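Asks: just the structure for this:
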Amino acid sequence: MADDTTLLPDPRDTLQHVFGFPDFRGVQRQVVDRVLNGQSTLAVMPTGAGKSLTYQLPAVMLEGTCIVISPLIALMHDQLRSARANGVRAATLTSADADWRETMDAFRAGTLDLLYVAPERASQPQFLDFLTSAPVALFAIDEAHCVSEWGHDFRPDYRGLRPLLDSFPEVPRLALTATADHHTRGDILTQLGIPEDGLIVAGFDRPNIRYTIRHRDNPVRQIARLMEDEPGPGIVYAPTRRKVEDMAVKLAAATGRDVLPYHAGLPPEERAANQAAFVASEDMVIVATVAFGMGIDKPDVRFVAHAGIPKSIEAYYQETGRAGRDGDPSQAVMFWGAEDFAIARQRLGEMGDARQEGERKRLDALAALVETPACRRAILLRHFGEDPPEQCGNCDNCLAPPEVIDATELARKLLSAVYRTGQTFGFGHIQKVLVGMEDERVRQRGHDNLSVFGIVEREEAPLLQPLVHTLKAHGVLVQTEHNGLALGGAARAILLGEKPVSIARPPARSRSRGKRASQDANPVGNPLFEALRTLRREMAEQAGVPPYVIFHDAVLREMALSSPSSLSEMGRISGVGQKKLDAYGDAFLAVIRQY
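Replies: The predicted model follows:
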């Protein structure tokens, strides 16, 4: 293990020669230098910031094998393809690999740069014995937030890694995650034995993603419109398996696009086939439960849509982060309903006291994101401890600022009506009482004689529905077993005039569309760009890999714009390393010369 980077060549030379990049991005160089110096590190880097390069590059430069601990087989195989395409000697050791004997022999012979394993295997005593048979250069722990009980995606097997790491005290540890708040970061450092001065936080901003949050009225129609605006690949998250399958069928019928379902209840072979088809496609949409995505390193996902609320802001950040990993403009759109929060708050009551408080805070934070009339990105970044500008210019509220209304008095009227009618009736009945509509049910129960009957003016009435959504999201109104409304949370403080309530005025319904986020990302319609994409598709099919493993869209875009006339000129394009230049350069040059 080198303890002085001066003993090694300049990592930028390896970066250019192997990976085809002229220089490091963001904090990559800081992380790589620490690894090359033998220092353990926790790197918190946003999705798309190039986390895998921070261990792949040292793995090529250092003597011995880098052991990468990763939570999903699909993710390992995806990264394996990309590493091998750059000429990195990589292998996986999983239950899905028939060549495990050859992989173990290659490790013992010292001919592997990278070896990917799951935490379940890495925490076994026999794996420790195996690792003593050859030099280990580095332990890279991917998705490191899984080690923390404070994280949103806790995996107990990650807790068993410490004995393995401690058995190799001279080998540095590199923990990587895109989603860890302040508390979770501290827990990761403790659990993996990384010193506090080993923390590098790159920031959480993904400026290429446009965030939009809308109330859900007809999710199939709303997502179909999004698909019309965004012709590239997309992921739609639905809350249940039944809704996944139903929505996949309806979206395919509504748009004519290829749309496939993905959830844990599908037969394994169908699930694997659907995932493989999506990864290889340049325009497919997959409808999935949140189980889908961590195993996907597909860079060209142009949109992520949620047909319901995620579990938390951390989960939302991670799920939306699957859009635009290539850095091109992309969209993250959430369609939510008040019933989502009602169901989530009911589940809180079923949890033990220890978890309940933390989960309630997460749900409140999510409600604040959904309901804010201010910048969505600022709310997200503040949640992770950053100090962003007040406006980002690339979320729905910044692009079309909503009118904010003081709804405190209207909220007091609404809550009074809920209380005086007995906290058993649904919104429809409460609304009739408040606007003074005398139907038989209202008269029968004597609600036309209440002091709250008819106290809402005609111009205020359209605000009742969005106000109910807001109060439900914050737990001020809770849904009863029979879908009635009851008071909860801060209802008393609002009724007493101690807590103000504001809401954003609902936008007028319109069929006009905004300019799509990725409209100018690729020169679609440019004959050369389309020809390069066609060649890439043919090569990918022949090699049995997704098109992006050959080259990203950004590389093809640069080829179409600069039209290199020689291999040396093509080699100067970012993302074209020596192995790819040798393998594909002549074929792409031949197409460019035709134009």
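
Asks: drop to CA atoms for contacts and neighbour counts, all remaining ones
Replies: Noted.

Asks: so what's D258 up against?
Replies: The neighbours of D258, taking C-alpha atoms under 8 Å, 6 or more residues apart in numbering as the test, are 252, 283-285.

Asks: so which of these is the closest to L161?
Replies: L161 lies nearest to V285 out of those, by C-alpha to C-alpha, at 36.3 Å.

Asks: surely the closest one touches T255?
Replies: No - look at V285 against T255 with C-alpha atoms under 8 Å: they stay out of range, at 10.7 Å.

Asks: as CSV, the contacts of D258 with secondary structure would be great.
Replies: Putting the contacts of D258 into CSV (DSSP: H, G, I helix; E, B strand; the rest coil) gives the following:
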residue, secondary structure
A252, helix
D283, coil
M284, coil
V285, strand
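
Asks: now for those residues: which two are most distant?
Replies: For the contacts of D258, the farthest-apart pair by C-alpha to C-alpha is A252 and D283; their separation is 12.5 Å.

Asks: give me the more crowded residue out of those two.
Replies: Using other C-alpha atoms under 10 Å as the criterion, A252 and D283 rank with D283 on top: 19 against 16.

Asks: how near is that one to D297?
Replies: 16 Å (C-alpha to C-alpha, to the nearest Å).

Asks: in the chain, which helix has the most residues?
Replies: The helix that spans the most residues within the chain, counting by DSSP state H, is helix 353-371.

Asks: R242: how many residues sit nearby?
Replies: Neighbours of R242 under the rule other C-alpha under 10 Å: 12.

Asks: secondary structure class for it?
Replies: helix.

Asks: now it: how far from P268?
Replies: Distance of R242 to P268, given as C-alpha to C-alpha: 17 Å.

Asks: please apply the same query to R513.
Replies: Separation of R513 from P268 (C-alpha to C-alpha) stands at 39 Å.

Asks: okay, V285 and T255: which has more neighbours?
Replies: Taking other C-alpha under 10 Å, V285 and T255 do not tie; V285 has more neighbours (28 against 15).

Asks: any idea how far that one is from A248?
Replies: For V285, the distance to A248 equals 9 Å [C-alpha to C-alpha].

Asks: likewise for P207?
Replies: Separation of P207 from A248 (C-alpha to C-alpha): 29 Å.

Asks: quick one, which of those two is more surrounded?
Replies: Shown here are P207 and A248; by other C-alpha under 10 Å, A248 has more neighbours (23 against 17).

Asks: contact partners for that one?
Replies: 259-261, 286-287.

Asks: next up, for comparison:
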Amino acid sequence: MSTGIREAREALKLYFGYEQFRPMQEQIISNVLGGQDVLVLMPTGGGKSVCYQVPAVVMPGLCVVVSPLIALMKDQVEALLVNGIPAAYLNSSQSGEEQYDIENKCLNGAIKLLYVSPEKLLSAGFFSFLKRLQVSLFAVDEAHCISAWGHDFRPEYTQLRALKQQFPAIPVVALTATADKLTQKDIQEQLQLNQPEVFVASFDRPNINLMVQSGQNRLHKITEFLGRHHGQPGIIYCLSRKATESLAKKLKENGYNATFYHAGMNAQLRAKAQEAFLRDDVQIVCATIAFGMGIDKSNVRWVIHYNLPKNIEGYYQEIGRAGRDGAKSDALLFYSFADVINMRNMLSENDKAQTELQLVKLERMQQFAEATFCRRRILLQYFGETMPKDCGNCDICRNPPTSFDGTLLVQKALSAIARTQERVNMSLLVDVLRGSRNSQVLSSGYDRIKTYGAGRDIGTLDWHRYLHQMLNAGLIELAYDQNYTLKLTDQSRQVLFEGRKIELVKFEEVKQQDEPRIKEKPKREIIRDALFERLRALRKRLADELNVPPYVVFTDSTLQEMAAEKPTNKIAMLSISGVGAQKFERYGHDFISEIIAFMTEEQAKGSAIKGATHLVTWEAYKQGYSPEEIAQQRKLNPITIYSHLATLLEQGYAIPVKDFVSKREYDSIVEAIEKLGRDAKLKELFEYLDERYEYFKIRLSLAMYKKQYAW
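Replies: Coordinates of the predicted model:
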């Protein structure tokens, strides 16, 4: 193993609290440490930041990170500082004096990571300033913004090719969560990367439950959904600014703690809304996609799309803001064909060179929404990744649709299209089939055709679903240039005149999982969840005191592991994923105290918590009670209490052995330990010492000897 990788692993544990790298991280870091340009495609929450933050710590000098949003820089710098890594940012939100101070720290070698916006990087004189520093690495975050083929193109990014022109010998790592092959190629060319190694991680986020529901009664469905996610932070993405405000207002009227966010708000109001959400002061934010890359919040438990996104890249990146910590999360998409029409109209207003590509991407998004098999497989296939079996964590897998002979139903629809001279759109066709007597049907004389009312036994929503399937199967076409009227195809004629049979899929709404048949949680899980809430409250208090978002202290997944494992000493706490040495020194003792207090309270209530009984003894001992008094209070044998004290000493608690063992006794016991070996059994020591000393004295002395405590 190279020295660099060994140092990288040590840095990962020391600063980030993780024992090992995630898939691909070590290979990426190895290439970066070797001075190689790298392009990294890794899903949101997959650990992209570690790919440049760890090398920045290990390499001499400074890493410059180009980041598109001030809020994102601020969050990442706060998290690095909490982890004990010197970091700073330079952007337009700071005064000249603040920027001057940070630049001086950089010149003095006191900063390891410096975050800058593209505008700051390219501002007059900044490259000259960087040339006075020992720059070890450039990291370009959200690199898809550089490509006009990407889903979030930003013109200011196109000038970043100057990095390689000005600093040809310094490696560049470009990172993004979403980029198809065309965008990947464009990123490499635009940044002028030198024969970069390209790393494409798995896009699978198995912890996210994928769901699609019809767009009818959205508000009612959202409140039902929120009822199952009480107190959990989440984002609702809406198509328009007006919709974000309207929905937030309705949710607040229903008792939910919600706010809104969109590009039409002034910067101060946007910052206030985002800060409230990041700090868990607000549970729900209703937002347009303007609420995007700055969301580095690890404990978002759900994302709802109120409207259909315009492409799979955007959808994937937005749902990726849920469950960044790896814990279970939900992604719910509402879909209606009206959303497709609205989106097509919006896209058609764009530059013609881009419109065709964007319309193709929209069609892929529509196919995902109308899927009849595992949604995750469709999602991964889009990014060029195959999945050998269904995921089991999407609505289709949980509620597989059943097929039926839909030939007669399809014939009715095709006949109605033919008899209306192919002049009806989907909604009007459904009205005709269901026998509606609205003004458009009657004024067009469609109430007089043979198939009028032929499908009145099928509901409006189901008709739309069947027509979407017919559209996807090529049985009908949509004339986008003729007000979205439906047209027959060669395949239509095969069904109408040549006896071709058609299978359709019948859908049922997925039953929610909060029905009475759900088993009551075991006592162990109830206690674990209660402790998690206690730890979450402690995290919020500490975060507020430090003026940082709660997830910067510890992620939800770290708290969940604490709640499950209940660490009550330093060694146990440091074994929790996400607890590094720096964070332990800062927060570890507070969380240990909270866990001990919780376990003591539960033990006092009669709850049987494994490993808690000696902690109850510890709480009583700290209050000044003798082992005999504690035994009397707890109705236990004094020998049991002494055994608890020995366990506590072994776990690193400050138990004064001198109160229970004399110096003469200790020396005699140590002599026996050194004779028989430190791994000798208590019984062996007891017998060797002619049974002169009680077991608890031997155990206390042995623990003290092994800990190498001075007498």
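
Asks: report the set of residues contacting both of V285 and A248 of structure 1.
Replies: Any residue near both V285 of structure 1 and A248 by C-alpha under 8 Å, 6+ apart counts here, and that gives 259-260.

Asks: what segments of the stretch 201-350 of structure 2 are strands?
Replies: Taking DSSP state E, counting those that start in this stretch as the criterion, the stretch 201-350 of structure 2 carries its strands at 208-214, 234-237, 258-261, 284-287, 302-305, 329-335.

Asks: including distance to Q632 of structure 2, could the ones you listed go into CSV?
Replies: Formatted as CSV, those follow (distance: least, C-alpha to C-alpha, whole Å):
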stretch, distance to Q632 of structure 2
strand 208-214, 52
strand 234-237, 51
strand 258-261, 53
strand 284-287, 51
strand 302-305, 51
strand 329-335, 48
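
Asks: of the ones you listed, which is nearest Y100 of structure 2?
Replies: Y100 of structure 2 lies closest, by C-alpha to C-alpha, to one member of those: strand 258-261, at 32.4 Å.

Asks: mean deviation of that closest one from structure 1?
Replies: Superposed on structure 1, strand 258-261 of structure 2 shows a mean distance of 0.7 Å to its aligned residues (mean C-alpha distance after the TM-score superposition for structure 1).

Asks: contacts for that strand?
Replies: With contact meaning C-alpha under 8 Å, 6+ apart, strand 258-261 of structure 2 is reached by 241, 244-245, 248-249, 251-252, 270, 273-274, 282-288, 290-291.

Asks: starting at the chain centroid, how far to that strand?
Replies: Relative to its chain's centre, strand 258-261 of structure 2 lies at 20 Å (C-alpha atoms, centre = their mean, to the nearest Å).

Asks: the longest helix of structure 1 against structure 2, how far on average?
Replies: Looks like 1.3 Å for helix 353-371 of structure 1 (mean C-alpha distance after the TM-score superposition for structure 1).

Asks: pretty sure K432 of structure 1 sits against E438.
Replies: Yes - in this structure K432 of structure 1 lies within contact range of E438 using C-alpha under 8 Å: 7.4 Å.

Asks: still on that earlier bit, just the buried ones from the contacts of strand 258-261 of structure 2?
Replies: Applying 16 or more other C-alpha atoms under 10 Å to the contacts of strand 258-261 of structure 2, the neighbour count classes 241, 244-245, 248-249, 251, 270, 273-274, 282-288, 291 as buried.

Asks: from K707 of structure 2, how far off is the residue nearest to L676 of structure 2 when sequence neighbours are not counted?
Replies: Leaving aside its sequence neighbours, L676 of structure 2 sits nearest to L685 (C-alpha to C-alpha, 6 or more residues apart in numbering; 7.6 Å). Distance from L685 of structure 2 to K707 of structure 2, counting by C-alpha to C-alpha: 18 Å.

Asks: contacts only, for the most centrally placed residue in structure 1.
Replies: The C-alpha lying nearest the average C-alpha coordinate of structure 1 belongs to E319 (C-alpha atoms, centre = their mean; 2.3 Å). Shown in contact with E319 of structure 1 (C-alpha under 8 Å, 6+ apart): 290, 293, 304.

Asks: ok, so of the residues you listed, who is nearest P156 of structure 1?
Replies: When these are compared for distance to P156 of structure 1 (C-alpha to C-alpha), V290 wins out at 19.0 Å.

Asks: how much space between the closest one and G327 of structure 1?
Replies: 23 Å.

Asks: same question for G349 of structure 1.
Replies: Relative to G327 of structure 1, and taking C-alpha to C-alpha, G349 of structure 1 is found at 41 Å.

Asks: so between the two, which is more surrounded?
Replies: Neighbours per residue, other C-alpha under 10 Å: of G349 of structure 1 and G327, the larger number sits with G327, 18 against 11.

Asks: residues near the residue nearest to that one when sequence neighbours are not counted, how many?
Replies: Leaving aside its chain neighbours, G327 of structure 1 sits nearest to N208 (6.2 Å; criterion: C-alpha to C-alpha, 6+ apart). N208 of structure 1 has 18 neighbours, counted by other C-alpha under 10 Å.

Asks: helices of the stretch 151-300 of structure 2, start to end?
Replies: Counting by DSSP state H, counting those that start in this stretch, one finds helices in the stretch 151-300 of structure 2 at the ranges 162-166, 181-190, 218-227, 241-253, 267-278.

Asks: could you do the stretch 301-450 of structure 1 as well?
Replies: 313-320, 338-348, 353-371, 376-383, 396-399, 408-420, 427-435, 440-444.

Asks: what count of nearby residues applies to whichever residue in structure 2 pairs up with L80 of structure 1?
Replies: L80 of structure 1 maps onto V77 in structure 2 when the alignment is built from TM-score structural alignment. Residues within reach of V77 of structure 2, counting by other C-alpha under 10 Å, total 20.

Asks: for A96 of structure 1, same thing?
Replies: Using other C-alpha under 10 Å, A96 of structure 1 is surrounded by 11 other residues.

Asks: one step back: what touches both of K432 and E438 of structure 1?
Replies: Between them, K432 of structure 1 and E438 share no contacting residue, judged by C-alpha under 8 Å, 6+ apart.

Asks: L574 of structure 2 versus Q213 of structure 2, what's the distance?
Replies: With distances taken as C-alpha to C-alpha, Q213 of structure 2 is found 43 Å from L574 of structure 2.

Asks: done for today, thanks.
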